[in-house]
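*Asks:* One predicted model, sequence on top.
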Amino acid sequence: MTPGHLSAQHYACLYSWFAGLFARELDDAQLAQLQSQDVARWFEHLAQQPTLQAGVLAARNSIAALALRRDARLELAADFAGLFLMSQNNAALPYASCYQPDQTRFNQAACAEMQILLLQAGLERDQAFREPEDHLAICLELLSHLSFAVSENSANLAACLALREKALTLLMSWLPTFTAHCIEHDGFGFYAAQSQLLLAIVGLDWAQF
């Protein structure tokens, strides 16, 4: 195994973690976790992959800057709302439909595509998460589920790998533009940095196919 190699289980954990970052405003427990030794060790592991080094550095720096920010949780909540909950202008809405040729929010085709993937994976959208299926967090939870299935050598391994490739391809069709919008519109830079690292990880994963 090469240094910094990411297994399917690594990807499963990473996708689940990023889903939590982009699903809703961070709470105090999540902020404390970001500054924990566990996350620092994750970054050390990820940084052994050359294509992830720039993203890891950006993520590390953004987390270090939180310690210098007064009322960091409230300020991050404001950043989250401004980036992900407002209009498309000066924002980075986390929906696949916003980055399709027909940029209609909650585009039915984008949601339908994700609905099919979720159905094929045997998943249902969490009713407590009141967002359409093309939300970034749902895409990442799907990838986490499929990655865990692959890591467990499921009897349906070939089907899981095929679904995983489809989900990665769908995500990579809009994640670069989403990340560019985060970088452009996130003044403090926390979510811009996390999206940079996420894009690098998804790209590394996708390159395996």
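*Replies:* The structure has been received and is ready for your questions. In this text the structure is predicted, and so the values were computed from the model without any measurement. Numbering: from 1, shown residues only.

*Asks:* all contacts plus neighbour counts: C-alpha atoms, from now on.
*Replies:* OK.

*Asks:* helix, strand or coil for residue 106?
*Replies:* Put simply, residue 106 is coil when judged by DSSP: H, G, I helix; E, B strand; the rest coil.

*Asks:* Which residue is the nearest non-sequential neighbour of it?
*Replies:* Nearest residue to residue 106, sequence neighbours excluded (C-alpha to C-alpha, 6 or more residues apart in numbering): residue 97, at 5.6 Å.

*Asks:* What separation do you get for residue 151 and residue 157?
*Replies:* Distance of residue 151 to residue 157, computed by C-alpha to C-alpha, to the nearest Å: 9 Å.

*Asks:* dump the residue contacts of residue 65.
*Replies:* Applying C-alpha atoms under 8 Å, 6 or more residues apart in numbering to residue 65 gives no contacts.

*Asks:* Now it: which helix or strand?
*Replies:* Residue 65 belongs to helix 53-66 when elements are defined using DSSP states H and E.

*Asks:* Could I get the buried residue list for that helix?
*Replies:* Residues of helix 53-66 classed as buried: 53, 55, 56, 58, 59, 60, 62, 63, 66 (neighbour count, 16 or more other C-alpha atoms under 10 Å).

*Asks:* Also stretch 38-46?
*Replies:* 43, 45, 46.

*Asks:* And that stretch, how far out from the chain middle?
*Replies:* Distance of stretch 38-46 from its chain centroid, counting by C-alpha atoms, centre = their mean, to the nearest Å, is 17 Å.

*Asks:* so which helix or strand takes in the closest residue to residue 19 other than its chain neighbours?
*Replies:* Using C-alpha to C-alpha, 6+ apart and skipping the chain neighbours, the partner closest in space to residue 19 is residue 137 (4.3 Å). Residue 137 is part of helix 136-151 when elements are defined by DSSP H and E.

*Asks:* ok, residues contacting the helix or strand following that helix?
*Replies:* Next helix or strand after helix 136-151 toward the C-terminus (DSSP H and E): helix 157-172. With C-alpha under 8 Å, 6+ apart as the test, helix 157-172 has contacts from 96, 117, 120-121, 139, 142-143, 146-147, 149-150, 202-203, 205-206, 209.

*Asks:* Next one for the comparison:
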Amino acid sequence: LGLAAETARLRAALMALHTVPDAALELAADFAQLFLLDARGGAPPYASAYEDENAAAPLFGAAAARMETFLADSALAIRDSFREPADHVAIHLAVMARMVEQNADTADYAAAAADEVTFLRNALLGWVPRFADRCRRARPRFDFYPALAALMLGFVLADESLLIELADLGT
């Protein structure tokens, strides 16, 4: 998929943590800095945080409502044990994984690929690049989360390219 640079960066981030006493505590501090504390200086993992670059979009607003509608229309639900809004990045990635699983045995791979591209573009690619950039710009003590966000972005972009090829092969 061409993710060597992103993978090497994540590996280096993990190796840097390997020598740190209380690495789990340090990662928890970075997690809080990036994802829990200041939404403006951090990198909230919610699509709604990136709705409007020129205004302070309310968290859990239109993006969360769109994802809730998509989930309901797709007969999917968020587990009660997952206590995050529908626009959390994990929900988007789980839906994408579910689509891949459901489409694995389809005869019409081009249509399935086109559906997956549409979802990627509508649900992830509109905000994940800015999320990854904000992870980087927040400058946590360790590069683990920014590297992971960069790998996720690289994967989503590579997946989009591959799916476009598959969709085009069927036409």
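*Replies:* Thanks, I have it. Predicted model, so just to flag it, every value in this text is computed and none were measured.

*Asks:* that older thread, among the buried residues of helix 53-66 of structure 1, which one lies nearest to residue 194 of structure 1?
*Replies:* Nearest to residue 194 of structure 1 among the buried residues of helix 53-66 of structure 1: residue 59, at 5.6 Å, using C-alpha to C-alpha.

*Asks:* Structure 2: which residue goes with residue 204 of structure 1?
*Replies:* Using TM-score structural alignment, the partner of residue 204 of structure 1 in structure 2 is residue 158.

*Asks:* Which residue, other than its chain neighbours, is closest to that match?
*Replies:* Nearest one to residue 158 of structure 2, counting by C-alpha to C-alpha, 6+ apart, is residue 1 at 6.1 Å.

*Asks:* The one you found: how many residues sit nearby?
*Replies:* Applying other C-alpha atoms under 10 Å, we find 10 residues neighbouring residue 1 of structure 2.

*Asks:* quick one: it and residue 157 touch, right?
*Replies:* No: contact between residue 1 of structure 2 and residue 157 fails when scored by C-alpha atoms under 8 Å: they sit 9.6 Å apart.

*Asks:* if we can go back for a sec, how much space is there between the match of residue 204 of structure 1 and residue 126 of structure 2?
*Replies:* 15 Å.

*Asks:* Tell me which helix or strand the match of residue 204 of structure 1 sits in.
*Replies:* Assessed by DSSP H and E, residue 158 of structure 2 sits inside helix 144-169.

*Asks:* Could you name the helices and strands sitting against that helix?
*Replies:* Helix 144-169 of structure 2 is packed against helix 4-18, helix 23-31, helix 109-119, helix 128-137, with contacts defined by 3 or more C-alpha pairs under 8 Å, 6 or more residues apart in numbering; DSSP states H and E.

*Asks:* go with 10 Å
*Replies:* Contact partners of helix 144-169 of structure 2 among helices and strands, from 3 or more C-alpha pairs under 10 Å, 6 or more residues apart in numbering; DSSP states H and E: helix 4-18, helix 23-31, helix 89-103, helix 109-119, helix 128-137.

*Asks:* Any chance of those helices in CSV with distance to residue 79 of structure 2 as columns?
*Replies:* Converted to CSV, those look like this (distance: least, C-alpha to C-alpha, whole Å):
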stretch, distance to residue 79 of structure 2
helix 4-18, 29
helix 23-31, 23
helix 89-103, 10
helix 109-119, 21
helix 128-137, 23
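
*Asks:* List the buried residues of stretch 40-50 of structure 2.
*Replies:* 42, 43, 44, 45, 46, 47, 48, 49, 50.

*Asks:* Could you export those residues as TSV, including distance to residue 167 of structure 2?
*Replies:* Shown next, in TSV, are the buried residues of stretch 40-50 of structure 2 (distance: C-alpha to C-alpha, whole Å):
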residue	distance to residue 167 of structure 2
42	36
43	33
44	32
45	29
46	29
47	26
48	29
49	31
50	29
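
*Asks:* ok, so of those, who is nearest residue 147 of structure 2?
*Replies:* Nearest to residue 147 of structure 2 among the buried residues of stretch 40-50 of structure 2, with distances taken as C-alpha to C-alpha, is residue 43, at 13.2 Å.

*Asks:* Can you tell me what that closest one aligns to in structure 1?
*Replies:* Per TM-score structural alignment, residue 43 of structure 2 is aligned with residue 92.

*Asks:* quick one: secondary structure of its match?
*Replies:* Residue 92 of structure 1 - assigned by three-state DSSP - is coil.

*Asks:* residue contacts, it?
*Replies:* Contact partners of residue 92 of structure 1, counting by C-alpha atoms under 10 Å, 6 or more residues apart in numbering, are 80, 82-86, 98-99, 177-186, 192.

*Asks:* now the helix holding residue 137 of structure 1: which residue numbers in structure 2?
*Replies:* Under the criterion TM-score structural alignment, helix 136-151 of structure 1 matches residues 89-104.

*Asks:* How much space separates residue 122 of structure 1 from residue 114 of structure 1?
*Replies:* 12 Å.

*Asks:* Need the residues touching each of those two.
*Replies:* Residues touching both residue 122 of structure 1 and residue 114 (C-alpha under 10 Å, 6+ apart): residue 142.

*Asks:* Stretch 163-171 of structure 2: which residues count as buried?
*Replies:* For stretch 163-171 of structure 2, a neighbour-count test (16+ other C-alpha under 10 Å) marks 163, 164, 166, 167 as buried.
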